[in-house]
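Asks: Got a predicted structure plus its sequence, pasted below:
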Amino acid sequence: MSVSTAEKEERTPARHRGNWIEDWRPEDPSFWRRTGRKIAWKNLGVSIVAEHLGFNVWTLMSTVVVGLDEAGHSFGVGQKFWLLILPNLLGALLRVPYTFAVPRFGGRGWTTTSVCLLLVPCAMLAAAVAAENTPYWFFLLTAATMGVGGGNFSSSMTNISFFFPEHRKGLALGLNAAGGNIGVAVSQLLVPLVVHLGTGVSLSYAALMWMPVIILTAALSWRFMNSLTAAKPDNGSYREALTSGHTPVMALLYVGTFGSFIGFSFAFPSLIGIAFSDFSSFTGLAFVGALIGSVARPLGGWFSDRIGGARITMWNFLGLAAGTVGVLAGTRLDNFAVFFGSFVLLFVLTGVGNGSTYRMIPPVFVREAEQRAARTGEDLETAHRAAKRRSGAVIGVVGAVGAFGGVLINLIFKFSLQATGTLTPALMSVLLLFLLCAATTWWCYLRADIPRADRARAADA
């Protein structure tokens, strides 16, 4: 009995060449059900662990810096903030090349390599804190190398996006992003406990505790992950993304959300000790902010699906402005409860804003593609496919630019404390940033004089 070509294709599993998969059809329901789903979720599981570990190492200095004085390394406030700024800066810069590494080296090969690179900052930190006369420049170099953990986010998200069909990418990427972000909280929870094991403080434990986990995760990545030959770079979409007027707008909004999240995460333990020295023992609770912010990220997407990404984003920025006023009131009134509670609110809202801002991007570029198709006569289906590629490229660009927001936040805190000895100028600057982002969201996507059809699509974004 003859078998049709379609039936033969349906029965044919994904073709492998070693750990490279040459035939990958996630949009084919039968292929996905029979073969693709199991492979994709296996790769996602290992990817979450690898990205989580990257965030553990990326934010490691935020917990180490508060114990430097006790360990015999006395640096000024400005010097300590540079130790927080450099991981932010290098992590943001590395997000661009890390995005293109997966198509070049394969998801399996690059994930394994990027995890192994995390051993470098851990080894350097262990050496830096081992002797009391370690020069400051070596601490700076160590902090900079921790940026490799920040680059992991882009390569991990890029890699996983190729494995899943369009209608499942939201869940997969949301789990991947949340699993990475929670690494900040895990690091800030566990490191203070580990460095105080035994007598005194042993900051070398902060580095050594991650090294066996890094080696194990690298082995798991090499053993269980796959690479897709279909994961090819789309350089044309990146060029188009850079020329779109929406890209700088979305980048600004993501600076206000993710940039604030990662900037606050780095600074929060130090700010507790600086602003409320009598409550310095509470720095161990700093993990609560990062944890709640990470968990809140999927809520931003969920609310946006029901209410509209632009609406949620605008109101979220107004909430962030109110939370900043609360932090400012806590410092002015010398009220730790108000300060801490308001900062936790900021973390919640930055998490929600991360999700809602990302949710805005695809519909905005679909609308732009439809307008161009109406002008040029381009086929609508072709325009929609191009919009998907372009929005994917924009997500990569926005993610890289947004990470620079963490640098901005910590520079603001540094200069404020050095110039005035207080957080007031810094908090006023952050307040203005959030109000600017709220106004930008309203002006670009929600104001009444935008054409009705465009406003409806933007509001749903």
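Replies: Noted; the coordinates are in hand. Numbers count the residues shown, from 1 in each chain.
Asks: make it CA atoms for all contacts and neighbour counts henceforth
Replies: Will do.
Asks: Which parts of this structure are strands?
Replies: With DSSP state E as the criterion, the chain has strands at 16-17, 20-21, 227-228.
Asks: So which elements touch the second one?
Replies: The contact analysis (3 or more C-alpha pairs under 8 Å, 6 or more residues apart in numbering; DSSP states H and E) places strand 20-21 against strand 227-228.
Asks: Next up, a structure to set beside the first:
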Amino acid sequence: MSRWAGRWIERWDPEDERFWDEGGGRRVALRNLVFSVLSEHIGFSIWSLWSVMVLFMGPEYHVDPAGKFFLVAMPTLVGGVLRVPYTFAVARFGGRNWTIASALLLLVPTVTAAVLMKPGVSYTTLMAVAALTGVGGGNFASSMTNINSFYPLREKGWALGLNAGGGNLGVAAIQLIGLLVIATAGATHPRVVLAVYIPLIVVAAVLAALYMDNLTAVRNDTGAAIDAAKDPHTWIMSVLYIGTFGSFIGYSFAFGLVLQNQFGRTPLHAAYLTFIGPLLGSLIRPLGGRLADRFGGGRITLWTFLAMAAATGVVVVASEQKSLGLFLPGFIVLFALSGLGNGSTYKMIPGIFHKKAEARGLTGEDAAAYGRRLSGASMGLIGAVGALGGVGINLAFRESFLNTGSGTPAFVSFLVYYGICFAVTWAVYLRRPANSPEGAGPAAPTGATVYAEV
């Protein structure tokens, strides 16, 4: 496994346990995972930058609450769209090479915001600057696709959960930095937040250049993208991922605004609280992947959606009663559950396509290669649609506050969606065919399939 000559690895076979344990495969994969997490972490911070910037936007900016919800939805929209090309950039340029490039691209929105973020700037300009931060959302797709290629199926849940969880922590990190700046320098110094991140972006790019690798086995395969887009499981998993990741990123961007508009919190009080949910949701994501490795992603996802619906019910009651003491624990539990579901749903993706490979009669490395090919392609599509769910959440809050002055109608709509996701998970991935005896093995991936272990 040469790490030189442009840092391309010629042979990579993680499903071979001897190669993985004795041939250095695990060590190389872990090294790439560590620096992938770092770059993705900073990407998430920049993607969620405007969830912090709006806390600095006092009356002198002349932006009403509805305008702020639309402002924080813009990066989610752009980031969701960019996830598709970012997925295939790994195969086109190499995982290491694209990690360097995507990290350096984060300088564009941060430097631009540092120059333009000030009272008197037009709302159109703010929208354009916010849109630029969408590049941080694309980093997730390329990072997950890259790490998916490094790890064997038996460890993907843990590896993808750790990669995504470490990235998701970027949301909590920038909100903590925003809290620190508001508490010390006041709510009129947003550039201090940007001054922290600009050098960190450069450091992440340099470390990726020094310590990451490209895999020659990962080739740009437009056929895989077409096959993934044609497969119904790609779109079914997209629906579920809207419920988990769409909730996580949507709530992360909206939490501070909800606290200000629903409960009258000041920017400082809101900043004290907003980081808690994203922090717990990020930390628990690897656990969701680990539980999915052990018990099956379908089972963990099913019960997660049921629990999310219950937590949303608590939030609806708290919203109606305007009880911050009940709202905070309910909403934070909802955050944590969305993180758990993020880990379990992403574990399901490679498992589903591996099952499809086995149903085609493939075994061993042939089945693993087929699964990697389609799961890597589908991750970009699923991740993009899931991120767009975050746009839906912010737009739902915008309409809810605009028309009723409360977030209750939005939360009721989210509760209904979680119920739909629960039903879809059971019907597609856990329901046994009527003619399947108890204890029968998984059927082929058509009709009423049994995918409990994916």
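Replies: On my side now, so go ahead. Remember, it's a predicted structure, so these values are computed and weren't measured experimentally.
Asks: Of the strands of structure 1, flag the one that's most buried.
Replies: Each of these was scored by mean neighbour count; the highest is strand 227-228, a mean of 24, by mean count of other C-alpha atoms under 10 Å.
Asks: Next, the mean deviation of it compared to structure 2.
Replies: For strand 227-228 of structure 1, the mean deviation from structure 2 after alignment is 2.3 Å (mean C-alpha distance after the TM-score superposition for structure 1).
Asks: Would you check the span in structure 2 matched by that strand?
Replies: On structure 2, the counterpart of strand 227-228 of structure 1 by TM-score structural alignment is residues 214-215.
Asks: Any idea how far that stretch is from the middle of the chain?
Replies: How far stretch 214-215 of structure 2 lies from its chain's middle: 23 Å, per C-alpha atoms, centre = their mean, to the nearest Å.
Asks: Which residue in structure 1 aligns with Leu287 of structure 2?
Replies: Mapped onto structure 1 by TM-score structural alignment, Leu287 of structure 2 lines up with Leu299.
Asks: What of Pro190 of structure 2?
Replies: Counting by TM-score structural alignment, Pro190 of structure 2 lines up with Leu203 in structure 1.
Asks: One more: Phe414 of structure 2?
Replies: Superposed on structure 1 with TM-score structural alignment, Phe414 of structure 2 falls opposite Val430.
Asks: I'd guessed that match sits against Ala322; true?
Replies: No - judged on C-alpha atoms under 8 Å, Val430 of structure 1 makes no contact with Ala322 at a distance of 11.1 Å.
Asks: In terms of neighbours, single out the busier of those two.
Replies: A count of neighbours by other C-alpha atoms under 10 Å puts Val430 above the other of Val430 of structure 1 and Ala322, at 22 against 18.
Asks: returning to what we had before: how about the strands of structure 1 in CSV, adding distance to Ser156 of structure 1?
Replies: Shown next, in CSV, are the strands of structure 1 (distance: least, C-alpha to C-alpha, whole Å):
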stretch, distance to Ser156 of structure 1
strand 16-17, 21
strand 20-21, 17
strand 227-228, 12
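Asks: if I look at the residue nearest to Pro363 of structure 1 when sequence neighbours are not counted, how far off is Thr313 of structure 1?
Replies: Leaving aside its sequence neighbours, Pro363 of structure 1 sits nearest to Ala461 (C-alpha to C-alpha, 6 or more residues apart in numbering; 5.0 Å). Distance of Ala461 of structure 1 to Thr313 of structure 1, computed by C-alpha to C-alpha, to the nearest Å: 10 Å.
Asks: residue contacts, the closest residue to Thr35 of structure 1 other than its chain neighbours?
Replies: Counting by C-alpha to C-alpha, 6+ apart, Thr35 of structure 1 lies nearest to Pro13, which is 6.3 Å off, once chain neighbours are set aside. Pro13 of structure 1 makes contact with 31, 34-35, according to C-alpha atoms under 8 Å, 6 or more residues apart in numbering.
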